[in-house]
Each structure stands twice: as C-alpha cells, then as structure tokens.
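J.: Predicted structure and sequence below. I'll ask about it afterward.
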Amino acid sequence: MSEKPLSAKELLKHPAFSSNDWNLQPAKSGHATVASSRRGGPFPLWYEIHGAGPTKIVWIMGLGSPAEHWKRQTQYFGHENKNRYSSLVFDNRGIGKTASPTCLYKTTEMAQDVVDLLQILKWIDLAEPIKNLHVVGISLGGMIAQELALLIPGHISSLSVVSSSPRLARTAPSLDSWKKHITMLVPVGIDGELQRLSERLFSEEWLKKPDTENADPAQNFPLNQDRFAADELLSRQNTQVSFKGFMLQAIGAAMHYKSESQLAEIATSIGHSRIMVVHGEIDQFIPFHHFEFFKSGFGLEGIEYLVFPGCGHLPLWENEAEFNSALERLIHTTTGLTTRLWILDPDIHYEDLIGNVRMYQFNTLRHGYKSFYPGITTLVTGYQCANQEYDPLFLPPRRADVGALLEQTHQPDSLALYGGTRHDFGTRTNVTVSEQRFGKEEAFVQAVKFFRSWA
C-alpha cells in the first residue's frame, strides 16, 4: 500500500518545511511601469534579475504562477552560474506583485508587457536589433514567448517553448482538460486543492517517489508530492493571486491562436536551429497532442523537439537536471550569434556578430546568401557596400575544402582572407593555387558555419 501524502497541517509542522524557502536574493529587483499607452495601463510589473553574466535569459512563467516558480532554474542559472548568465524573472500581469488590469486581454498584450520591461531595463534597443536574448516560456508563458518572437524576432537568440501550444485544440480530450482547469476553482478545502493540483501537474510515478531534494534526510519530506504541496503552501503565503487576475490570464490563454503560417514566420525570423519545443509525454494540463501542432508550423528541419517520457506538465522540476542541461546546450550554441543581412541592388552585405565581441563583415555581388544559409532572415536597406569587392569565382559552398583550410590555420579568431585583404574572419587562401580557387563569399559562408559549431 502506497504511503499517503501529508496534510497541510502536517506539512506546516514538518521540519523540512523551512527548506522550501530558498531565499534567492536578486542582483536587481523592483517595479517597472508598463503598458503606459495601451488599454488597461499603465500598471507596475514586478521583476527580478538574478546573476550578472553577459548571457541574458528571459523566463516567462505560466498561468497563475509567480516568478518564484522558476526557482530551480534561477538557482542554477542566476546563482550557481551568476557570472555567466543574467536571468530575468517577473510576475505576469494579475499575479503576485504585479497589478491586474480590469479589462480582457490577449497573450499579445502580455508579450508587449515583456517588451516594455526589456526596454526599461535596457536589455533591448528596438532601433538596433541584436540577437542577445534567450527566451524560455512555459505553458501560458510559452504562448507569450510565441507572441514575443513575432514582436521582436531580431532580439531573440534562442526560443524555448515548454509545455505549451500554439492554440488549444477544440477536441473532446482538450475540452475535458479545460473543464478540469475550471473545476480547480471550486473550493474543496486546502488538502483537496493540493491533491488535485499535484495530480494535474506531475506524473503519479514521480509524486510517489521519496523526496531527495536535500542531502540531510531530516530536511526531506516522505514524498515528492509532499515537497510540491509544501512549496505550493509557501508560495500561497508569499504570493497574491486574485480570482480576477487568474481568470483574465486563463481567458487570454484560451484565446491564444497561432496559425501554421505564423509559426513558420517565427521559425524563419528566429532561425530554425535556435528553437526548442519541450513537452512531457503525459502532460494533463496541456495534453501532449498540442506538442504536435508545433511540428506542422515550425517544420521538422533544424528545430529541436524534446519529449520527456513519463513526465507531466513541469519538466523544469520533474526532470530538472535534464531540462536545465538542454536549455544550457541551446543557449551555449546560439549565444551571441546574429544574422543581419543588408540587401542593396545588386550588392549584399552580411554581418555576423559572434560572442558579442568579434565582428565579421563581407560584401559580395550577384548572389544572396539565403539559399546557402537559411538562418539569415533579417533584410533591411540603406547600407553602403565597399566598391571593387568582386570575385568571379562565386561557386557553390564546398564544405570539405573550406573546413580543411580552417583546420590548417589554427587561428579561427582573426585570419587574413586573401593576401592584403583584412576581414577579421575566414580562411587563409591563395588564388594562385588551383585547390584554393573558390570565392571569398563561399569561404565566408563556410567559416560562419564553422564558427557556429565552434563558438
């Protein structure tokens, strides 16, 4: 017979209860006034920045949940690795320390709140799009992240959509799921609420496992379910969640709709290799078939689709180590990479910023890079290209040839490209040698691909 979870009274008296308060102190926190010129605004939005590293991560929480529910990721990225990352967490409108507008709103408005906040914090400059943000959104937060990707694609270096959906299916299982969401608002007593919520968010297998969060056994509960319930009790003590605020968020989530063409636009503008979609296989909150919707819009090529078998709605907790590792891998491979392309007729200028330090520039004629490098997506005009930058040997990329040359140089940071021509990137070549007679443009495309795998 399986062990019964502790009651709320037993949890509050348990010696492990205090271990749920991690007391993670932010490097910076406060209220930012958002929605100043929008319906329902202005209102103060509470935010915290944990860590002071150069890599910026924006964490967007889900329905009715405060910023502190990211604490496992805040601890790892914002404290254990505080010199590498700056983690921005915040209370969405209507939750915690952030005020609630009185009007109905959509996820687009919630995403615009994030844009306002990022501008106030000077994390972005809308006049100078640079891909320097890693956006992670879970559940409703994943819906907001999709809207954010449509609003500021030029600023997003990676996009991770977790336990979410581009739209809510109008099928019988989905309608049943939403009925259960609504019944969660029906009072059943605190013990009944905690039981109901834990069953909706986690797998039964995980809930019944022993709690092993702390090295000291005295600071652990009998079950993982007890750990979650205690965490929820503590959160309710510290966080205000009004019925109005919760319902307005729920309505916004229900109205969220992103078509396949909009998802395709996100994938194209952000870059397929910069996107990860994550879902628990037995998620009851947003059932797994919603995960499949992304594939028809984002496509299959380049996107990372990560499924946690036997996991519920919260892989950020149930599979914490693997979840953090997957995020860190994506962040590492995309940090500091931008793809800005200026089109003139007939000249093309491509600029790629790697590691927020090294600038790579190149001019070419006659051909665009887009067919060779699909990640280049942002097109603007008005950039002056240098004259006399012409190479008649503009041939299709030859990965093996250029890769071999790059390996021979041993100087990937700053290399001479053709004698006397300095571009701070590329490969050392000699046009008089037949084996090296391929265009500078071709070499550059391959060099960028090399640096992406190397950075």
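T.: Sure, I can see it.

J.: going forward, measure contacts and count neighbours with C-alpha atoms only.
T.: Noted.

J.: What distance do you get for Leu118 to Ile275?
T.: Going from Leu118 to Ile275 by Cα to Cα, to the nearest Å gives 20 Å.

J.: which of these two has more neighbours?
T.: More crowded of Leu118 and Ile275, by other Cα atoms under 10 Å: Ile275, with 24 against 18.

J.: Without its sequence neighbours, what residue ends up closest to the more buried one?
T.: Of all residues not flanking Ile275 in the chain, Leu159 sits nearest, at 4.8 Å (Cα to Cα, 6 or more residues apart in numbering).

J.: Count the residues that sit near that neighbour.
T.: Neighbours of Leu159 under the rule other Cα under 10 Å: 31.

J.: I figured it was touching Val136, is that so?
T.: Yes - between Leu159 and Val136 there is a contact at 6.1 Å, judged by Cα atoms under 8 Å.

J.: A further structure is provided below for comparison with the first:
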Amino acid sequence: MRFPTIAQITRHPAFETAVWKLRPNQSGLLPVGATRGGPYNISWEIHGNGPIKVVGGLGVTRADWQRQTYHFGHVRGDRYSVLLVDNRGVGASDKPFHLAGYTTSGLARDLLDVADHVGWTAPRSLHVGGGSLGGMIAQEVARQAPARIARLALWSTMPRFERTGSWVEDLGRVWGMAAPKSLETDVREVARECFPEAWLAASPEDDDIVEATTTTTSSSSPSAGGPGHQGRLPSSSPQMPRFGTNYERWAAGEIAKHRASHVTRTGQWMQVLAAARHSLGAEQLRHLGDEVGRERVLVLHGDADGMMPVDLGRILMAELRPARWMVVEGMGHAPILERTAWFNGVLEEWFTDEERPSQ
C-alpha cells in the first residue's frame, strides 16, 4: 500500500483523537530499583474499581493499551481494576541510560514493586497479560511471584531468541529494530512488521470501542463502573472525525507518543536490549508452569507475525505446555489493535472462566 506521510496524518482532523484521555481512579509515580541502578520513578495508573485485578500492557506505553483499558477499566470498571505501568525507558516513567538496568527480570521487579505499593499482594489475585516484550516481562513476573498469579496470558512473544531463518536474516531483523532512522521510516517499517497489509489498508471497524473526540478531557473522560458509566466515550457518529485506514489511525498514535516524548531513541534501544537479553530455557519454563499451574496459562500467536515469527511462539507453547494455546491464522503481531473486540473477548473469557482453579 502507499503510506501517507507524517505531515498528512498530523493534518488529518482525526489526529487529536489518536490518544484517548482516560481518567484513572488512581495514579502516581513510585521510586523503584534503588539497589538496581536507581532509584527510577515508575509512572502507574489504576482504572476501574472492580474485584478482578488485571495487570496489562507491560511492554508498551499506557496509550498502546487504551482499547483494553477502556473495555476492562471503564465499560466494565465495576468488575475489573486495571493496573498499568510505563516501563522505565518509556511513557511518563524515567528514561535513564543504564545498560545493566534493562532486563526483563528487572522490569518485572519494577512492576511487582508497584503492585506491592498499591496493595495487590494477595495469593492468586493477579491476572497478568503481556505481548511481545510485555510477554517476556510477564514470564518473569510469573517466575518471581508464581503464587500471586491467578491467570497468565502471553501473546506474540517468545521464551528466548532462536534463529528462525538464516543468520543474515535474523541479524537483519535485530538491526532493523535498533538501527537509527527517521520517524517516517521507523513508523512504516514497524507497521509492515506488525500488521498484515490488508488490515493496514482497511477502514477502521466500528465496534463498542470508539475513538475519543477532542472534547474528551479529564473532566468528561470515563469514570469506572456505575449505571450508564457516566462520562463514557461517545458512540461513533457522522460528526466524529475518523481516519480512512487502520494504518493512519495506528501511525497517529505512534506520532503522538513521540511528540510527547513518551518514546525516545534511548528508550527504544533500552527496550530492544531488554528483549535481546531475555532467555528462558526449557527447564525454566517447565518450572514456571509447575509453580504457576499450567491450567492458569494461555499462549497465543499469529501465524502472520512479522515482528516475532510464529516459530518462536511454538517453542514457548511446546516447552511451557499451557492449558490453552492458539495459533491464529492470518493474525499479525498486535491483536490488541488488529482484532480488538475478539482479543478483549478472549482475555475476558480467560480471566473470568467459571472453571478457574480454586485458590
């Protein structure tokens, strides 16, 4: 497809709707990692006030998970509470240049420090979900606190890096993620890696998750729970500015994050470094499954994932042996955006299954 330029996207009347202004029930900055090269301030939010505690996002900024935050923490905020953190290096958290400080185990420890701080410490109380780097962090959260995991959902992720092609192809993939490039080039290349071209070219679908208008401010943004969900986002209407393609809508969010300095070149390098260092062997995954309980674990991967080939997901499935696993035909790297309504339904079913193991 022919991609529009950043200038064209930012001039679009829907550009200001790319990042939703969802008002959290709680938020703060927590200093963590004093013995791990810090302290660093970690930005966190809780959306919703329900009894089911969801730890989501993990490897992305809070804005990337906004469709799930809205679904679980606002539309269903009387049933769920959603804890979001910006990892060190992204979002509103500190972004130090500290090579030793960026590991998936360290990022998991940061997350658990926040969970401790907000009082989410009960056994079998955390419903943890993460994709890509977030899935690697989620694996480490489960390793460090297996008794606190109620459900673990991993998607589009891997247990460790293994060659899925020639060494030249794999080296090129790693270099492509880390090499300096313009924002214009970076956004287009990531789009091609993460999403099927047919989805990028398609018009955004209307579902129960809609784009926020520019009038959605902190005073009118969704409040969690309650009859009618006072202040919830408006339904789609002809008057509401809308992008013509999924690519435009996704790219607008990426551009907005860069403009707000929520994503920096140093932060991107550090996130790539953390992912490259992640390495769990078959025995470690077996132990993780034993400690958490395989009946609590879901793994899914798209067979059209260009960012993290499905063969890496199959390794995770084979060695972790989750109770439920899915290889989804035609799905790319980011089901949170590409198949939002379906994906939210999968998570909701998994988090609330009546057959959930006893505590």
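T.: Structure's in. What do you need? From a predicted model like this one, the values you see are computed outputs, not experimental measurements.

J.: Need the overlap of contacts for Leu159 and Val136 of structure 1.
T.: Ala145 (Cα atoms under 8 Å, 6 or more residues apart in numbering).

J.: how about Tyr350 of structure 1, secondary structure?
T.: strand (DSSP: H, G, I helix; E, B strand; the rest coil).

J.: which residue sits closest to it, ignoring its sequence neighbours?
T.: Spatially, and ignoring its direct neighbours in sequence, Tyr350 of structure 1 is nearest to Leu341 (4.7 Å; Cα to Cα, 6+ apart).

J.: Before we go further, that neighbour is sitting in a strand, right?
T.: Yes - counting by three-state DSSP, Leu341 of structure 1 is located in a strand.

J.: Could you count how many residues lie near it?
T.: 21.

J.: The residue nearest to Ile275 of structure 1 -> structure 2?
T.: Superposed on structure 2 with TM-score structural alignment, Leu159 of structure 1 falls opposite Leu152.

J.: Please name the residues that touch its match.
T.: Here Leu152 of structure 2 is in contact with His127, Val128, Gly129, Ala138, Ala142, Arg296, Val297, Leu298 (Cα under 8 Å, 6+ apart).

J.: Show me the strands in the stretch 1-150 of structure 2, by range?
T.: Listed in chain order, the strands found in the stretch 1-150 of structure 2 under DSSP state E, counting those that start in this stretch are 26-32, 40-47, 52-56, 80-85, 126-131, 149-155.

J.: tilt between the second one and strand 52-56?
T.: To tie it back to what came earlier, the one meant is strand 40-47 of structure 2. Interaxial angle, strand 40-47 of structure 2 versus strand 52-56 (axes from the mean of the first three to the mean of the last three Cα atoms, to 10 degrees): 140 degrees.

J.: so where is strand 40-47 of structure 2 in structure 1?
T.: On structure 1, the counterpart of strand 40-47 of structure 2 by TM-score structural alignment is residues 43-50.

J.: what's the offset of that stretch from the middle of its chain?
T.: Counting by Cα atoms, centre = their mean, to the nearest Å, stretch 43-50 of structure 1 is centred 18 Å from the centre of its parent chain.

J.: Now do it: everything it contacts.
T.: 25-36, 67, 74, 78-79, 82, 86-93, 97-101.

J.: Would you state the strands of the stretch 151-300 of structure 2 in chain order?
T.: 297-302.

J.: The residue most central in space within structure 2 and Gln68 of structure 2: what is the separation?
T.: Central residue of structure 2 (Cα atoms, centre = their mean): Gly57, 3.1 Å from the mean position. As judged by Cα to Cα, Gly57 of structure 2 and Gln68 of structure 2 stand 9 Å apart.

J.: How about Ala334 of structure 2?
T.: From Ala334 of structure 2 to Gln68 of structure 2 the distance is 12 Å (Cα to Cα).

J.: Look at these two and report which has more neighbours.
T.: Neighbour tally, Ala334 of structure 2 and Gln68, criterion other Cα under 10 Å: the higher count belongs to Gln68, 23 against 20.
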